[in-house]
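Trainee: what's the 3D shape of this:
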Amino acid sequence: MLASLTKTTGVLRAVSLARAQGSLCRAAGGSAVAQRYNSSNSGSGRNGGKVFEIKQSEFEEKVLASDVPTIVDFYAAWCQPCKMLAPLLKSAVEKNGQVNLVKIDIDESLDLAHDYRITSLPTVMAFRDGEPVSAFIGMRPAAAIEQFINDVANNTASSSK
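Mentor: Here you go, the predicted structure:
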C-alpha cells in the first residue's frame, strides 16, 4: 500500500529536497485548532471538481469508496507550506473537474496519518478505486500541481512524483 509509495526513490528525494527548501513541515505536535476550508462544488459540471474538508470517519466514503479519483491533502493548521499549497490544489482540482479534493487535518485524524505514514506536511496522495496511486510531499509550483492532477485524472499518475 503506501509503504511502497513512500519507499520509492522519487518520493524520498522529493522529501529531502522539500526539507532543504523549507517547503514542508514535520507532522508532529502543533495546535489542534484547524483552519477550515469551505466545501466547494464549483467544478465544471463533470463528476469531479469538488472540494471537501472531512473528518477521519468520512474517509472511507469520500475517498476509498469514491467512483471519482480523489486527491487527499493531509495538512495541519500550523503548517505554513500547507497554507500556501491549499489554494493551488483547490484551483487545479476545480479547473480539471475530473478529480475531487479531500482535505484532512492530521491533528484531528491521527489514526489516518499513522495508517498512511504521514511524517511530513503537506503530503498529497492520489487515490483511484480505493488505492493510493501517486503522492508528493511539500510545496510545488502551480504548473506541477496541475500536471499531477491531470495525470491522476487521465490515469497516468505514477508513484515517483
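Trainee: going by C-alpha atoms from here, please, whenever you check contacts or count neighbours.
Mentor: Fine.
Trainee: SS state for residue 135?
Mentor: Classification of residue 135 by DSSP: H, G, I helix; E, B strand; the rest coil places it in strand.
Trainee: which strand or helix spans the closest residue to it other than its chain neighbours?
Mentor: Leaving aside its sequence neighbours, residue 135 sits nearest to residue 125 (CA to CA, 6 or more residues apart in numbering; 4.2 Å). Secondary structure from DSSP states H and E places residue 125 in strand 123-128.
Trainee: who's in contact with that strand?
Mentor: 63-64, 67-75, 132-138, 152 (CA atoms under 8 Å, 6 or more residues apart in numbering).
Trainee: mind checking which of the residues you listed are buried?
Mentor: The neighbour-count test (16 or more other CA atoms under 10 Å) marks 63-64, 68-75, 132-138, 152 as buried among the contacts of strand 123-128.
Trainee: structure for this one too, so we can compare:
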Amino acid sequence: MNTNTENKVTEVNSESFAQIIEQTEGKILIQFHAPWCAPCKMLAPVVEQVAHQYNDIKVIKVNADDSPELAAKFGVRGLPTLLLMKAGELVASQVGAASVGQVQQFVQQ
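Mentor: Sure, this is the predicted structure:
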C-alpha cells in the first residue's frame, strides 16, 4: 500500500481490498483502472483531487489487470469504473472518465 502522504489514493490488491472494506465504516470511493487505459489516466488526477477535498471518504484504486477477480465480483465491464461503497455495501457505480464536478456529485449521493 502507498504510504506517501501527498497521495491520498491508495493502490490496493485483492487481499488489502477486503481488509479496507471491513475496516472502513464510512464511504469508500473505488477506481478500477488499468495502466494501458487512456481514460483511466485522465480520471486519475480528478480522483486524486476529490480525495483531497473529502477527508471523510477513503479513496482506493484497483488495477483490473492485476485483480480480475475483484473486477468480476463487482461486474466491472469497462474502464475506468468508479464504485461507491458505504458500510461495506455497494451504493453506486459509474463507468467512464468524469470531471471533478461529476465525481463530486457521485460521492455526495
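Trainee: related to what we said a few turns ago, tell me which of the buried ones among the contacts of strand 123-128 of the first structure fall in strands.
Mentor: Mapping those onto strands (DSSP state E) picks out 70-75, 132-137.
Trainee: tell me where the first structure has helices.
Mentor: For the first structure, the helices defined by DSSP state H occupy 2-6, 9-21, 59, 80-96, 110-115, 142-153.
Trainee: make CSV out of those and add distance to residue 43 of the first structure.
Mentor: Shown next, in CSV, are the helices of the first structure (distance: least, CA to CA, whole Å):
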stretch, distance to residue 43 of the first structure
helix 2-6, 28
helix 9-21, 29
helix 59, 21
helix 80-96, 5
helix 110-115, 27
helix 142-153, 14
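Trainee: the most centrally placed residue in the second structure and residue 13 of the second structure, how far apart?
Mentor: Geometric centre of the second structure, nearest residue: residue 30, 1.8 Å, by CA atoms, centre = their mean. Computed as CA to CA, to the nearest Å, the residue 30 of the second structure to residue 13 of the second structure distance reads 12 Å.
Trainee: now swap in residue 28 of the second structure and tell me
Mentor: From residue 28 of the second structure to residue 13 of the second structure the distance is 15 Å (CA to CA).
Trainee: now residue 87 of the second structure
Mentor: 19 Å.
Trainee: so for those two, which sits in the more crowded spot?
Mentor: residue 13 (17 against 14; other CA atoms under 10 Å).
Trainee: which residue lines up with that one in the first structure?
Mentor: With the correspondence set by TM-score structural alignment, residue 13 of the second structure lines up against residue 55 in the first structure.
Trainee: what lines up with residue 6 of the first structure in the second structure?
Mentor: Checking with TM-score structural alignment, residue 6 of the first structure has no match.
Trainee: near the closest residue in space to residue 6 of the first structure that isn't next to it in sequence, how many other residues are there?
Mentor: Take residue 6 of the first structure and drop its neighbours on the chain: the residue closest to it by CA to CA, 6+ apart is residue 12, 6.8 Å away. Around residue 12 of the first structure there are 17 other residues, counting by other CA under 10 Å.
Trainee: any idea how far residue 12 of the first structure is from residue 102 of the first structure?
Mentor: Taken as CA to CA, the span from residue 12 of the first structure to residue 102 of the first structure is 23 Å.
Trainee: which one is the residue mapped onto residue 37 of the second structure from the first structure nearest to, not counting chain neighbours?
Mentor: Matched by TM-score structural alignment, residue 37 of the second structure corresponds to residue 79 in the first structure. Among residues not flanking residue 79 of the first structure along the chain, residue 25 sits closest, at 5.9 Å (CA to CA, 6+ apart).
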